[in-house]
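>>> no sequence for this one, just the structure:
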């Protein structure tokens, strides 16, 4: 075993423990049981305990699913200062896991091809076989998040590239929560203005202006000045 291999294994082991601590923290703050987590993922409570202890490898879609269950942003697991946003009555989300595994795999394959890498090269990076990488890319096997982080680094893309940003139900709901969080941070007078029905037209005009090029905006402003004076 080479020194590089030993270093990689130690790094993966440490990351699993850190993710496990963050996972348990989020679960406890959300007042969820291991059984509830297990039901959402379709696994056993013992496996959830192993995830939290850093003794088992959890995939990104599974982390996203648990983040949804805990009402927290997915990046809570690699950005420790992320806020936990409470939102009751969340719909069931276990049925999207299979789809998410396939999407993450497809994104990995696309990134690998664009980087000109082979499955063998990626396999060597994480100490896996070519067959495992193939299974990852076709969504036939969940990709442990610690391995996905290494693969993302090797392909020079952020881990956020694999998040369900707007590709599916989890992404849309997380996006809505983020919008709600930002809205709550606005001054009360702005929130009142935005939510007043009579101001919708003003907001629509502002949105159209925001999409215009600078030269076009300057032309409109000059036209308004000519009318005014």
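Perfect, thanks for sending it. Remember, it's a predicted structure, so these values are computed and weren't measured experimentally. Numbers count the residues shown, from 1 in each chain.
>>> alpha carbons only for contacts and neighbour counts from here, please
Noted.
>>> excluding its backbone neighbours, what's nearest residue 54?
The shortest distance from residue 54 to any non-neighbouring residue, by CA to CA, 6 or more residues apart in numbering, is to residue 17 (4.1 Å).
>>> can you name every helix or strand that the strand or helix carrying that neighbour contacts?
Element membership for residue 17, per DSSP states H and E: helix 3-29. Packed against helix 3-29 by the contact rule (3 or more CA pairs under 8 Å, 6 or more residues apart in numbering; DSSP states H and E) you find helix 45-53, helix 60-70, helix 145-154.
>>> around residue 93, how many other residues sit close by?
By the criterion of other CA atoms under 10 Å, residue 93 has 16 neighbours.
>>> touching, it and residue 40? I think so.
Yes. Taking contacts as CA atoms under 8 Å, residue 93 lies within contact range of residue 40: 6.9 Å.
>>> mutual contacts of the two, please.
residue 65 (CA atoms under 8 Å, 6 or more residues apart in numbering).
>>> what's in contact with the helix or strand encompassing residue 190?
Using DSSP H and E, residue 190 sits in helix 188-195. Helix 188-195 is contacted by residues 183-184, 199-200, 203 when judged by CA under 8 Å, 6+ apart.
>>> is it possible to export the residues you listed to a markdown table including distance to residue 56?
Shown next, in a markdown table, are the contacts of helix 188-195 (distance: CA to CA, whole Å):
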| residue | distance to residue 56 |
| --- | --- |
| 183 | 38 |
| 184 | 37 |
| 199 | 52 |
| 200 | 50 |
| 203 | 49 |
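>>> now, which of those lie within helices?
183-184, 200, 203 (DSSP state H).
>>> list the contacts of the most centrally placed residue in the chain.
Among the residues of the chain, the one closest to the centroid is residue 163, at 3.5 Å (CA atoms, centre = their mean). For residue 163, the contacting residues are 60, 64, 74, 104, 171, by CA under 8 Å, 6+ apart.
>>> I'd like these as TSV, with neighbour count and distance to residue 155 appended.
Formatted as TSV, the contacts of residue 163 follow (neighbours: other CA atoms under 10 Å; distance: CA to CA, whole Å):
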residue	neighbour count	distance to residue 155
60	26	17
64	24	22
74	26	21
104	25	14
171	17	23
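>>> hang on, residue 16 packs against residue 148?
No. Judged on CA under 8 Å, residue 16 makes no contact with residue 148 at a distance of 11.9 Å.
>>> A further structure is provided below for comparison with the first:
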């Protein structure tokens, strides 16, 4: 009973974060439901936390809503405004593929710590056949369930989503780059974003890769030339 209650609370948190990001992106429940290939009423249940959304679905939503994936998982994350229109990707295929990949990751993690299907089923408070369907990629697993399963296997949700081969990870990387650029002072940001300064930036990157002795010799040579 405690497991079910904890999963229910987590589903409500994720649903609230999804709703917040959707509203900020100016999209309707119908828009998001169409992307996921589900009914509007089913998507509304996700937002109300009445049903757990899967990680592949969450990844696709993060891409479409133009927010980092963690903005839909972490209560402390603030979703940024949309920076660009999301390009066309075979999202239905991505959902199927990611569901299977996560199933394989889960099975490997379970076996690596010596857990049986029965053990994981007990932890998730579900039948063994459901765990088997999860691992075969035949059944979607809610983020709340996946977090619990990962924890039982000594992992975190981050261990399952840090894979750079995810089809939607490029959009998330762009968000991370933009966030770091935004932290720069206005003067530095203007310099970095000016294409004519590309050569100077490359020189700086090259110098940054050199050891202290090499930098010292370069500095001494410049002083000799100057004076």
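Alright, I've got the coordinates. All of these numbers come straight from a predicted model, not from anything done at the bench.
>>> re earlier: deepest of the helices and strands packed on helix 3-29 of the first structure, which one?
helix 60-70 (a mean of 24; mean count of other CA atoms under 10 Å).
>>> please list the outside residues in contact with that one.
26-27, 29-30, 32, 37, 40-41, 73-74, 84, 86, 90, 93-94, 97, 100-101, 104, 143-145, 148, 163-164, 170, 174.
>>> next one: stretch 165-181 of the first structure
64-65, 68, 73, 85, 93, 96, 163-164.
>>> need the max-distance pair from these.
Longest distance between any two of the contacts of stretch 165-181 of the first structure is 21.2 Å, between 85 and 96; criterion CA to CA.
>>> what about the closest residue to residue 92 of the first structure other than its chain neighbours, neighbour count?
Leaving aside its chain neighbours, residue 92 of the first structure sits nearest to residue 40 (7.7 Å; criterion: CA to CA, 6+ apart). Counted with other CA under 10 Å, the neighbours of residue 40 of the first structure add up to 19.
>>> which position in the second structure aligns with residue 40 of the first structure?
The equivalent of residue 40 of the first structure in the second structure is residue 35 (alignment by TM-score structural alignment).
>>> helix or strand: which one has its match?
helix 29-36.
>>> now the angle from that helix to helix 40-48?
Interaxial angle, helix 29-36 of the second structure versus helix 40-48 (axes from the mean of the first three to the mean of the last three CA atoms, to 10 degrees): 100 degrees.
>>> how much does helix 29-36 of the second structure stray from the first structure?
Once fitted to the first structure, helix 29-36 of the second structure is off its aligned match by 0.8 Å on average (mean CA distance after the TM-score superposition for the first structure).
>>> show me what counts as buried in that helix.
Buried residues in helix 29-36 of the second structure, counted by 16 or more other CA atoms under 10 Å: 29-30, 32-33, 36.
>>> nearest residue to residue 101 of the first structure other than its sequence neighbours?
Here the residue nearest residue 101 of the first structure, using CA to CA, 6+ apart, is residue 139, at 4.9 Å.
>>> tell me the SS of the counterpart of that neighbour in the second structure?
Taking TM-score structural alignment, residue 139 of the first structure has residue 137 as its aligned residue in the second structure. Using DSSP: H, G, I helix; E, B strand; the rest coil, the structure places residue 137 of the second structure in coil.
>>> my guess is residue 137 of the second structure contacts residue 101, does it?
Yes. Applying CA under 8 Å, one finds residue 137 of the second structure in contact with residue 101, separated by 7.4 Å.
>>> which one's more surrounded, those two?
Using other CA under 10 Å as the criterion, residue 137 of the second structure and residue 101 rank with residue 137 on top: 19 against 16.
>>> give the equivalent position in the second structure for residue 69 of the first structure.
Using TM-score structural alignment, residue 69 of the first structure lines up with residue 64 in the second structure.
>>> any idea how far its match is from residue 18 of the second structure?
12 Å (CA to CA, to the nearest Å).
>>> ok, residue 119 of the second structure next?
Where residue 18 of the second structure is concerned, residue 119 of the second structure sits at a distance of 31 Å (CA to CA).
>>> and these two? Which one has more around it.
More crowded of residue 119 of the second structure and residue 18, by other CA under 10 Å: residue 18, with 24 against 15.
>>> which position in the first structure aligns with the more buried one?
In the first structure, residue 18 of the second structure lands on residue 23 (TM-score structural alignment).
>>> ok, now which ones touch its match?
With CA under 8 Å, 6+ apart, residue 23 of the first structure has these contacts: 51-52, 77.
>>> out of these, flag the one nearest to residue 156 of the first structure.
For these, the nearest to residue 156 of the first structure is residue 77 (19.9 Å; CA to CA).
>>> so the closest one touches residue 19, yeah?
Yes. Counting by CA under 8 Å, residue 19 is a contact partner of residue 77 of the first structure at 6.0 Å.
>>> from the rest of the structure, what touches stretch 6-14 of the second structure?
46-53, 72-75, 142-145.
>>> and which of those is nearest residue 209 of the second structure?
residue 74 (35.0 Å).
>>> ok but the closest one is inside a strand, no?
No. Residue 74 of the second structure: not assigned to a strand; according to three-state DSSP it is coil.
>>> now the counterpart of residue 224 of the first structure in the second structure: which helix or strand?
Aligned counterpart of residue 224 of the first structure in the second structure: residue 218 (TM-score structural alignment). For residue 218 of the second structure, the host element (DSSP H and E) is helix 212-226.
>>> since that was my last question, I'll sign off now.
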